[in-house]
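>>> Following is a predicted model, sequence given first.
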Amino acid sequence: MTAKLKKTVVMVGMMGAGKSAVGKELARLLGVPFLDSDAEIETAANATIAEIFARDGEAFFRDKEAQVIARLLDAEPCVLSVGGGAFLRAATRDLITRRGVSVWLKADLSTLWHRVKRKDTRPLLRTPNPRQTLAELMTIREPAYAEADLIVQTTPEYSIETTAEKVVEALSARVDVLGAP
């Protein structure tokens, strides 16, 4: 990659969309660090996301998440994966838009369900009918995700590498984000 990243690329979307996997490959392609806001929160809190949710509730978690994202956006440009609910807050969306560029990895329900159904690390899916919960979360969240700066469709047919290349293509149209070194 010869272009230089000028702003942090923030990967947004539903759990299971591939934000971390694609984000890591994207960071490799761009030659920049990859960071995950959930991992940063867990390190700072010395607790898992599930433990924070159980102990302090979602509102507390979202406040801390917004603080961590703001701190990471102030650092050197990188690829940043944020939790599925982070982009729902208008203030966080605005912050990301002003200081970085958001990329919504858009996937359909069956793809997402296939990717998350065997994982027990998703506190919001600890319900009697997790697939229905996932569908309801999609319905609620997609209007916010649609406000992302760029939208990249991801499908089961795309490899992680192909999806990352599609993100690079989308970023290439933004000279304010990916420009000459």
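Thanks, I have it.

>>> Please count neighbours and contacts with C-alpha atoms only from this point.
Will do.

>>> Ala148 and Val103 touch, don't they?
Yes. In this structure Ala148 lies within contact range of Val103 using C-alpha atoms under 8 Å: 5.9 Å.

>>> other SSEs contacting the strand of greatest length in the chain?
If each strand of the chain is counted by residues according to DSSP state E, the longest one is strand 100-106. Contacting strand 100-106 under the criterion 3 or more C-alpha pairs under 8 Å, 6 or more residues apart in numbering; DSSP states H and E are the following elements: strand 8-12, strand 150-153.

>>> Give me whichever of these is most buried.
strand 8-12 (a mean of 28; mean count of other C-alpha atoms under 10 Å).

>>> and the angle from the helix or strand following it to strand 100-106?
The element immediately downstream of strand 8-12 (helix or strand, assigned by DSSP states H and E) is helix 19-30. Helix 19-30 runs at 130 degrees relative to strand 100-106, counting by axes from the mean of the first three to the mean of the last three C-alpha atoms, to 10 degrees.

>>> let's bring in a second model and compare:
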Amino acid sequence: MGAGKTSIGRKLAERLGLVFVDCDHALEARTGATVPVIFELEGEPGFRAREAALIAEVMQGKDQVVATGGGAVLDPGNRRRLCERGFVVYLQASVQQQLERLARDRSRPLLAVPDRRERLEALAAQRGPIYAGMADLPFNADGLAVATAAERLFTEVGSQWRRPEAA
């Protein structure tokens, strides 16, 4: 959360000549409800079920950069699909960087708590090892402007991933 998945992912997709898919935005478009409303009405389990179904569908595609929600990796099926069908980049950002980027953002249901730092630290402790364990490429985006991060990531991804040639 706040690592730059959407902003950097969009720029990276543009640079690679691929389609960009933001799973949270796609889910909102599909349901006609925002992520906070889905959380409110269905709770986190309902949201995660919708997210998993969408990821299963999206990962059947090709020629795309996909940004998932930060908690998508909690589902073993999502992890399997992402690792089998994609090149997984773990965008790393410090809790301090996340706090700065999310300072005015009130749309994150998991951050609707009195102590945002504590919540982000707990999420990092829970999710960090999962991200690290499945990443083809860990990338530290901490303190980088979006354009700089995307360009550096393009260079790193380009050295490890090659777009499949058209058949």
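It's in. It should be emphasised that the depicted structure is a prediction, and the values quoted were computed from it without experimental measurement.

>>> Quantify their similarity with the TM-score.
After superposition, the two chains reach a TM-score of 0.92 (TM-score structural alignment, normalised by the length of the second structure), with 165 aligned residues with a C-alpha RMSD of 1.5 Å.

>>> coming back round to it: for Gly85 of the first structure, find the nearest of the helices and strands packed on strand 100-106 of the first structure.
When these are compared by C-alpha to C-alpha, strand 8-12 sits nearest Gly85 of the first structure, at 8.8 Å.

>>> residue boundaries of the strands in the first structure?
Assigned strands in the first structure, in chain order: 4-5, 8-12, 34-36, 79-81, 100-106, 150-153, 178-179 (criterion: DSSP E).

>>> Output the ones you listed in JSON lines; the columns should cover distance to Glu136 of the first structure.
Rendered in JSON lines, the data for the strands of the first structure read as follows (distance: least, C-alpha to C-alpha, whole Å):
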{"stretch": "strand 4-5", "distance to Glu136 of the first structure": "35"}
{"stretch": "strand 8-12", "distance to Glu136 of the first structure": "17"}
{"stretch": "strand 34-36", "distance to Glu136 of the first structure": "25"}
{"stretch": "strand 79-81", "distance to Glu136 of the first structure": "22"}
{"stretch": "strand 100-106", "distance to Glu136 of the first structure": "16"}
{"stretch": "strand 150-153", "distance to Glu136 of the first structure": "20"}
{"stretch": "strand 178-179", "distance to Glu136 of the first structure": "35"}
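
>>> Minimum distance to Arg131 of the first structure: which of those has it?
Evaluated with C-alpha to C-alpha, the strands of the first structure place strand 100-106 nearest to Arg131 of the first structure, the distance being 17.3 Å.

>>> From the chain's centroid, how far away is that closest one?
With C-alpha atoms, centre = their mean, to the nearest Å as the basis, strand 100-106 of the first structure stands 7 Å off its chain's centre.

>>> Out of the helices and strands packed on strand 100-106 of the first structure, which is closest to Glu142 of the first structure?
Closest to Glu142 of the first structure of those is strand 8-12 (C-alpha to C-alpha; 10.6 Å).

>>> Mind giving me the packing neighbours of that closest one?
Contacts of strand 8-12 of the first structure with other secondary structure elements, assessed using 3+ C-alpha pairs under 8 Å, 6+ apart, are made with helix 19-30, strand 79-81, strand 100-106.
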